[in-house]
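give me a model of this one.
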Amino acid sequence: MNLEDLYRLLRSEHVQAQGIVDTLQEPLLVLDQAGCVLTANRGFYETFRVSRDDTVGRSLFSLGSGQWDIPELKRLVGEIIPRSTAVVGYEVKADFPTIGPRTMLVSARRLVHPDNNSTSILILFEDVTERRHSEAQKDILLAETRHRMKNLLGIIRSLANQTEVEGRSAQEFRDAFLGRLQTVTEAETLALAGRAEPDLAVLVEQSLKVAGPEQYRVVAGPAIRLSPRQVVPMSLILHELVTNAWKYGAFSKSGGLVHLSWRTSSRANPSCTSTGERKTAHPSLRQVAPGSAPG
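Now for the predicted structure:
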């Protein structure tokens, strides 16, 4: 093999190796012992939206606007060659000039070479921004779920304590308690159904679904958006009104009719300034029994 054949072979091997490196989607750098970039793959240029001229020949710790200029990272990378160590998953949070805020995991180790005496360092970067955001959202959701479960158990205990037992059979107590519990369950489901605050009209229709459409008339009041913590109390109020109508009012009589409406009033909010006002909803249920005047 002459010198020309050897050069051609080496060049072919170099092109093949570079092709393998460029196939990797993860950003990759090769540094010399001093931390200067010897080469980078296509994934690095595309991820950080930089050119070869902005990268090769420069120190890792001066790339971009100095996002990698971290004393701890410098120390870890500097220990790779003399101590044959590695950096695995070192987290860097930075605002990169071309791609904005990102969270990157940096892993580095000595580049393997046949003579086992390489002084080059291979650096891999993993963008975990979306993963970290997703994990944070899951943590928030889990904390909110725990809080809601604690509140729900407190509500159930309160329902049990407030449901009257005097003069009632066990079955009557059970039916009353389960009716209230079902109302709370539906209210919680509605509160968790979406980000938008439910309208009072939705709760009204939900509370009246146990009756036929010919048994009630809803005179819609103003649109009132309820916060999640208002949904359960308002649902229980409507449940009690409808339950009373079934027991003692128009729903208990053939041909009876229930009119349900609501209005709002303003009252000073003690937690605000003297000019602050809060809208309060007042549901009103009017019953008309056959052969009687509206009451």
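
from here on, contacts and neighbour counts on C-alpha atoms
OK.

please list all residues in contact with Leu190.
Going by CA atoms under 8 Å, 6 or more residues apart in numbering, Leu190 touches Pro198.

in the protein, what residue sits furthest out from the centroid?
Asn2 (65.2 Å; CA atoms, centre = their mean).

ok, that residue to Arg8 distance?
Counting by CA to CA, to the nearest Å, the gap between Asn2 and Arg8 amounts to 10 Å.

which SS state does Leu124 fall under?
strand (DSSP: H, G, I helix; E, B strand; the rest coil).

just checking, it touches Ser107?
Yes: counting by CA atoms under 8 Å, Leu124 touches Ser107, with 5.2 Å between them.

give me the element the closest residue to Gly89 other than its chain neighbours is part of.
Residue nearest to Gly89 in three dimensions, not counting chain neighbours: Leu105, with 4.8 Å by CA to CA, 6 or more residues apart in numbering. Using DSSP states H and E, Leu105 maps to strand 100-110.

next, count neighbours for the closest residue to Ala250 other than its chain neighbours.
Leaving out its chain neighbours, the residue that sits closest to Ala250 by CA to CA, 6+ apart is Gly256, at 4.2 Å. The number of residues packed near Gly256 is 19, by other CA atoms under 10 Å.

just checking, Gly256 touches Pro294?
No: with contacts counted by CA under 8 Å, Gly256 stays clear of Pro294, the gap being 10.6 Å.

where do the contact lists of those two overlap?
With CA under 8 Å, 6+ apart as the test, Gly256 and Pro294 both reach 287-288.

what ranges do the helices span in the stretch 101-250 of the chain?
Listed in chain order, the helices found in the stretch 101-250 of the chain under DSSP state H, counting those that start in this stretch are 129-162, 170-192, 200-207, 228-247.

and the longest one with strand 100-110, angle?
Using axes from the mean of the first three to the mean of the last three CA atoms, to 10 degrees, one finds that helix 129-162 and strand 100-110 are set 120 degrees apart in direction.

relative to Gln25, how far out is Arg217?
For Arg217, the distance to Gln25 - CA to CA - is 64 Å.

may I see the buried residues of the helix or strand hosting Arg75?
Arg75 belongs to helix 71-78 when assigned by DSSP H and E. Neighbour-count burial for helix 71-78 flags 73, 77-78 (criterion: 16 or more other CA atoms under 10 Å).

following up with a second sequence; could you model it the same way so I can compare the two?
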Amino acid sequence: MAALISGFDWATTRLGPRSAWPPCLTAAVDIMLSAQAQIVVFWGEDFIALYNDAYAPTIGDKHPRALGHPARENWAELWNDLEPLLHSVLQDGNTIAAKDRPFYIERHGYPETAYFDISYSPVRDADGRVLGVFCIVNETTERVRADQALRESEERFRAVISQSATGIVQWELDGRFVLVNGRFCEIVGYPESELLGMRMQDIIYPDDLRENMRLFEMTMATGESFEIEKRYVRKDGSLVWVTDSVSGLRDSSGRIQRVAGIVIDINERKRAQEVERRLAAIIASSDDAILSTDLKMVITSWNTGAERLYGQSAEEAIGQSVMMLVPDDRSEEEPAILARIRAGQKVEPYETKRRRKNGELVDVLLSVSPIYDAYGRIIGASKIAHDISAKKEAERLQTVLVGELNHRVKNVLATVMAIARQTLGRSDADKFSVETFEARLSSMARAHDLLIHGKWEQAELTTVIAQALSPYPKDRFEISGPPINLAPRAVVSISLALHELATNAAKYGALSVPDGRVAIAWSLEGGKSDRLKLRWEESRGPVVMPPTRKGFGSRLIESLLAAELNGKVHVSYEPSGLICEVHAAAGIGWDQALDPEE
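Alright, predicted model coming up:
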């Protein structure tokens, strides 16, 4: 600029040649050129411009044409703003200073607002007259804009903090809160005024404090951020689960001076996880088979109850079609169920059959419900199958038992009617008829007691004989034979027959005298033990005479046993004692029992 000023034809301006310049102007220009500050001098009424190298960049493309010309020519866009300042100095002798003063200027081919620190001072001659304006300026546009951007950023940050749906908090290294937003206050239940007088340690649940402090110390040592799930103690004493993302805030030297945390309330998530854990435990421990499928009928979950019921592990079942469980004759069930599930309907429990891994069918009580995703869309089906095999078997057995009981009751009533007719219906019935009738009914009752203990399925022959002969001394009998299980109808028949034989022996035969004995023996005959032989033989009793007519007892023995056992009965009246032999085919009223010694 010194060369430009020296070579400029000042004679063409109102300043005239440099030799004619007043000393105060020469001094001002000398000071200006040697200074490092941005300086421009506006001289005279026309405010002719002179400036130094430091100032030239601030006027952009106005340089160098602005040199030696009136300010109004080159600062026309801001003249209305600049002229009053210059006149105030030139005419009134004022000194004007300002910080970050804005000026609207066009210096790079486009208009902009630039900012300057300015100091406008009067230049006086020896007589004290103001002849020019000495302007020291410092452009602060970048700093002002940076400050504005920073303020705007801070305002946005404050807005984000205040309106954030997450808790934002800052605290000193000793834990004292220095900043909390509204959401954090909501999470912990304290107002901002109270929190700013508290420490982070004051609201952390004691059981979580040690781990929190360990991670904090790690951050102080390494500078690394950390995230922790922990519980805060709210003002009302309740606990709230949060995720806290913690970072250190560094100063210009890189040292951590404060700590910031982003806090998210996860209380509902924790509750949901707890519910999920409980449901998972219930499902895992359930005896029922619980599984789920997607809308393509592909199995997506499989509990241990399903493993037990169907015989397949979760690894084997998951990913397979649920149709592998459906019997061929029920193949339409699953598509029908899926159609109802797609419609959002629950399939109420119903009885059906499903197939095990080994191919066996199992009776189940099946219920099905839709599975929804987080958006309320149906994405699959949940199935619960309860094994009702035992129930079905019990129902079948009950049906059989009811039918059998019905049959047996009819048989018992027929037998009772026959006993009554023979005992009480004779014209020569004596005073013993009622007692005889009661004795026969008691024998039937004892036989039924045996069947009750055998669940109405069978009774062992030795036990039947002992029960039928219980009214008589045991030492009067010799009983021998292999274990034999009798069917219910044979139990009643043999009990009544033995009762009749014992009653007859007590009146007329071996049991009517002190030394009389009765031998009862049975055996299995045939290559495969397919025939039963039962023998009653009396001895050491009175001489036996064949009866002149058959009474009810004889007819009962011969006809009832023969009919019920589908065999033959032979009664002989030997002088030494009565003998009764019964021959029955295998499977008709009896089965060979397991020999305990085998």
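
TM between them?
After superposition, the two chains reach a TM-score (TM-score structural alignment, normalised by the length of the first structure) of 0.73; 278 aligned residues with a CA RMSD of 4.0 Å.

mean offset of the helix holding Arg75 of the first structure relative to the second structure (after superposition)
Compared with the second structure after the fit, helix 71-78 of the first structure shows a mean deviation of 2.3 Å (mean CA distance after the TM-score superposition for the first structure).

the second structure: matching residues for that helix?
Under TM-score structural alignment, the counterpart of helix 71-78 of the first structure in the second structure spans residues 331-338.

can you show me the helices along the stretch 1-150 of the second structure?
Going by DSSP H, counting those that start in this stretch, the stretch 1-150 of the second structure shows helices at 2-7, 23-34, 71-74, 79-92, 141-163.

got these as JSON lines, with distance to Trp241 of the second structure columns?
Formatted as JSON lines, the helices of the stretch 1-150 of the second structure follow (distance: least, CA to CA, whole Å):
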{"stretch": "helix 2-7", "distance to Trp241 of the second structure": "74"}
{"stretch": "helix 23-34", "distance to Trp241 of the second structure": "69"}
{"stretch": "helix 71-74", "distance to Trp241 of the second structure": "68"}
{"stretch": "helix 79-92", "distance to Trp241 of the second structure": "61"}
{"stretch": "helix 141-163", "distance to Trp241 of the second structure": "21"}
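
and these as TSV, adding distance to Ser301 of the second structure and mean neighbour count?
Shown next, in TSV, are the helices of the stretch 1-150 of the second structure (distance: least, CA to CA, whole Å; neighbours: other CA atoms under 10 Å):
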stretch	distance to Ser301 of the second structure	mean neighbour count
helix 2-7	90	12
helix 23-34	88	16
helix 71-74	83	18
helix 79-92	80	17
helix 141-163	42	13
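
list just the one of these that sits closest to Val40 of the second structure.
When the helices of the stretch 1-150 of the second structure are compared by CA to CA, helix 23-34 sits nearest Val40 of the second structure, at 7.5 Å.

what packs against the closest one?
Packed against helix 23-34 of the second structure by the contact rule (3 or more CA pairs under 8 Å, 6 or more residues apart in numbering; DSSP states H and E) you find strand 38-43, strand 48-51, strand 111-124.

what does that helix correspond to over in the first structure?
Under TM-score structural alignment, there's no match for helix 23-34 of the second structure.

what's the angle from that helix to strand 111-124?
Using the same axes, to 10 degrees: helix 23-34 of the second structure against strand 111-124 is 130 degrees.

what angle sits between helix 23-34 of the second structure and strand 38-43?
160 degrees.

chain center to helix 23-34 of the second structure, what's the gap?
Remark: helix 23-34 of the second structure is offset 88 Å from the chain centroid, using CA atoms, centre = their mean, to the nearest Å.

so Arg52 of the first structure sits against Gly43, correct?
No: Arg52 of the first structure is beyond contact range of Gly43, at 11.8 Å (criterion: CA under 8 Å).

show me which of those two is the more surrounded one.
Gly43 (19 against 13).

spell out the secondary structure type for the more buried one.
helix.

who touches it in this structure?
Going by CA under 8 Å, 6+ apart, Gly43 of the first structure touches 22, 24-28.

can you list these in JSON lines and add neighbour count and distance to Arg225 of the first structure?
Formatted as JSON lines, the contacts of Gly43 of the first structure follow (neighbours: other CA atoms under 10 Å; distance: CA to CA, whole Å):
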{"residue": "Asp22", "neighbour count": "17", "distance to Arg225 of the first structure": "55"}
{"residue": "Leu24", "neighbour count": "13", "distance to Arg225 of the first structure": "52"}
{"residue": "Gln25", "neighbour count": "14", "distance to Arg225 of the first structure": "48"}
{"residue": "Glu26", "neighbour count": "17", "distance to Arg225 of the first structure": "48"}
{"residue": "Pro27", "neighbour count": "22", "distance to Arg225 of the first structure": "49"}
{"residue": "Leu28", "neighbour count": "23", "distance to Arg225 of the first structure": "52"}
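
restricted to strands, list the residues you listed.
Among the contacts of Gly43 of the first structure, DSSP state E puts Leu28 in strands.

of the contacts of Gly43 of the first structure, closest to Ala136 of the first structure?
Within these, the smallest distance to Ala136 of the first structure is 23.5 Å, found for Glu26 (CA to CA).

can you verify my assumption that the closest one contacts Val128?
No: Glu26 of the first structure is not in contact with Val128 according to CA under 8 Å; the separation is 11.5 Å.

any idea which element Ile187 of the second structure lies in?
Ile187 of the second structure belongs to helix 182-188, assigned by DSSP H and E.

what packs against that helix?
Applying 3+ CA pairs under 8 Å, 6+ apart, one finds that helix 182-188 of the second structure contacts helix 141-163, strand 167-172, helix 192-195.

find me the equivalent region of that helix in the first structure.
Going by TM-score structural alignment: helix 182-188 of the second structure matches no residues.

okay, now the counterpart of Ile388 of the second structure in the first structure: neighbour count?
Mapped onto the first structure by TM-score structural alignment, Ile388 of the second structure lines up with Val128. Neighbour count for Val128 of the first structure, taken as other CA under 10 Å: 15.

returning to what we had before: now, which of the buried residues of helix 71-78 of the first structure sits nearest Asp175 of the first structure?
Closest to Asp175 of the first structure, out of all of the buried residues of helix 71-78 of the first structure and judged by CA to CA, is Leu73, at 65.7 Å.

that closest one and Gly89 of the first structure, how far apart?
From Leu73 of the first structure over to Gly89 of the first structure the distance is 11 Å, taken as CA to CA.

so who does Ala414 of the second structure touch?
Ala414 of the second structure neighbours (CA under 8 Å, 6+ apart): none.

how much space between it and Ala420 of the second structure?
For Ala414 of the second structure, the distance to Ala420 of the second structure (CA to CA) stands at 10 Å.
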